[in-house]
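K.L.:
Have a look at this prediction, sequence included:
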Amino acid sequence: MTHTTLPQSGTSSGPLSGQVALVTGASSGIGAATALSLARAGASVALVARRADRLEALAGQIRDLGGQAEVIGADLSDQTQARAAVQTTHERLGRLDILVNNAGLMLLGPVAGADPSDFTRMLDLNVLAVMTLTHAALDVMKPQGTGHVVNISSVSGRGASPLSAGYSATKWALGGFSEGLRQEVRLDGIRVTVVEPGVVATELTDHITHQGTKDTYESRIATMTPLEAEDIAAAVLYAVTQPKRVNVNEILIRPLDQG
């Protein structure tokens, strides 16, 4: 695990001024866009992913904005590293107001003949890492009497289709965890939001190990104008900047031309 402390924030204005956000999967795509969006809104941001070199580049952008960031290189499928990421954030930035659980794997393909390790990898990152990070974050948020957990799910968390059974299972699990958590922590001043994107132009398709499924999915994307990572970042920013009395429970967002 590595870390870099940027200069104290010069971004003293904005709706998230004085708040601290931890964003997982921040090395690219939705995570990177969300981290930038939260920083522009005034938050100090902990950037968490395996590719620390990419995080350093993103931290440089945040510093150029006058903001503050921590770079935390971690493999979140390792529960010890996941818990340490929260602890490092708290130690170096002093608090934790927003946890964005964005890191995930989308290993689409048929169940029959699948590599069983694909199921394990998705469960470890899409479900268990979220639970571990959230469990650790609550140790910080509950004494504060405030906090917000944002879980990036998928339209596959609302429905399933052939070739998505394993992935959908992890996102359905995330939805159940999020709703139970919301009811549990609401009286502690902690909000929970699930964001469910449709097709987004990110690196997720690069993860698919079943070549036939990968070709089919990429052909499908080619027929539409997918969402951009910034569209999902805007949804996250909307949720976390609402008045404290408002908990945006769920945001479903699809490209206009996605069926």
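P.N.:
All right, it came through fine.

K.L.:
okay, CA-based contacts and neighbour counts for the rest of this
P.N.:
OK.

K.L.:
Would you state the strands of the stretch 151-259 of the chain in chain order?
P.N.:
Taking DSSP state E, counting those that start in this stretch, the strands of the stretch 151-259 of the chain run over residues 190-197, 250-253.

K.L.:
How about residues contacting the first one?
P.N.:
Taking Cα atoms under 8 Å, 6 or more residues apart in numbering as the criterion, the residues outside strand 190-197 that touch it are 141-142, 145-155, 157, 175, 178-179, 181-182, 185, 232, 235-236, 239, 247-254.

K.L.:
putting a second one here so we can go through both:
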Amino acid sequence: MLPLHDKIVAITGASGGIGEATARLLAERGAAVVLAARRGERIDAVAQDIRKEGGRALACVVDVTKADDLRRLVSTTVDRYGRIDVLLNNAGIAPISPLADLDTDGWSAMIDVNLRGMLNGVAAVLPVFREQGAGHLVSIVSVAGLTVSPSMAVYAATKNAVRTVHEGLRTESTDGVVRTTAISPGYIRTDLADSMGDPQLRERTREYMDAMGIPPAAVARAVAFAIEQPHDVEIGEINIRPTAQA
């Protein structure tokens, strides 16, 4: 029997990168996965690939900045599979720039997607977890929040806020119903740099990713490790980065 045969997992930002890699790995290990992202055609294609390989997968178009979309993701998952065991908050953007550039639109976008999107997920799934008597919230954070680098102040702030919410939820969940796991990747070969408006920062980030980045599957394995644990074991935080990254 596959290790995750009894898990139902909804994943935001599942149209590529870490989200897609995690959906594929969890499905290989027996989980039913619900892929959520704005790019409907892309998540439809990934879900179809998973089903062709014998896995269980469903696609749901979601914009994480809209609370109604997250509620629909949770209800769609429960309607299809009877429950939701894990919500993976993975959607994120990084239109980073020096604070002196005053890119207030970029700041707002990061707050809306990286932080508010995660909170929308919490608001949608927490009542269901409580009703079920069990559930696991996993969020992709970033090592950028551990050591703040130039041009990354607001991005790091949103990621640190997610980490803080996780810790708060953990302290409020010692009744054993809800587990939380925050996973902070370093340089991973994804398309995150595409959301960066500054061409020099975008190119430099791509160079770092090409030079030292590890594949998204490395993070997917960390997600699988956390959710494979028995319910009385909580993996609170994982930092995963290339060995070459300072």
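P.N.:
That came in fine, so what should we check first? Only a predicted model underlies this, so the values are computations on that prediction, with no experimental measurement involved.

K.L.:
just to revisit the earlier point, would you list the buried entries among the contacts of strand 190-197 of the first structure?
P.N.:
Among the contacts of strand 190-197 of the first structure, those classed as buried by 16 or more other Cα atoms under 10 Å are 141, 146-155, 157, 175, 178, 181-182, 185, 232, 235-236, 239, 247-248, 250-251, 253-254.

K.L.:
Just the ones of those residues in helices?
P.N.:
Secondary structure from DSSP state H places 141, 175, 178, 181, 182, 185, 232, 235, 236, 239 of these in helices.

K.L.:
of all those residues, which comes closest to residue 66 of the first structure?
P.N.:
Nearest to residue 66 of the first structure, judged by Cα to Cα, of these is residue 236 at 21.4 Å.

K.L.:
Can you pull up the most central residue in the first structure?
P.N.:
Most central residue of the first structure, judged by C-alpha distance to the mean C-alpha position with Cα atoms, centre = their mean, is residue 102 at 1.6 Å.

K.L.:
mind listing what the aligned partner of residue 220 of the first structure in the second structure touches?
P.N.:
Mapped onto the second structure by TM-score structural alignment, residue 220 of the first structure lines up with residue 208. Going by Cα under 8 Å, 6+ apart, residue 208 of the second structure touches residue 187.

K.L.:
For residue 208 of the second structure, give its distance to residue 14 of the second structure.
P.N.:
Distance of residue 208 of the second structure to residue 14 of the second structure, computed by Cα to Cα, to the nearest Å: 23 Å.

K.L.:
Over to residue 85 of the second structure?
P.N.:
Residue 85 of the second structure is 17 Å from residue 14 of the second structure, by Cα to Cα.

K.L.:
Who has more neighbours out of those two?
P.N.:
residue 14 (30 against 24; other Cα atoms under 10 Å).

K.L.:
which residues does the counterpart of the more buried one in the first structure contact?
P.N.:
In the first structure, the residue matched to residue 14 of the second structure (TM-score structural alignment) is residue 26. Neighbouring residues of residue 26 of the first structure by Cα under 8 Å, 6+ apart: 32, 33, 34, 35, 47, 48, 49, 55, 102, 103.

K.L.:
now, among those, which is nearest to residue 86 of the first structure?
P.N.:
The nearest one, if we look at the contacts of residue 26 of the first structure relative to residue 86 of the first structure and count by Cα to Cα, is residue 48, at 9.6 Å.

K.L.:
Quick one: residues contacting that closest one.
P.N.:
Each residue near residue 48 of the first structure by Cα under 8 Å, 6+ apart is listed here: 22, 23, 24, 25, 26, 27, 55, 71, 72, 73, 74, 85.
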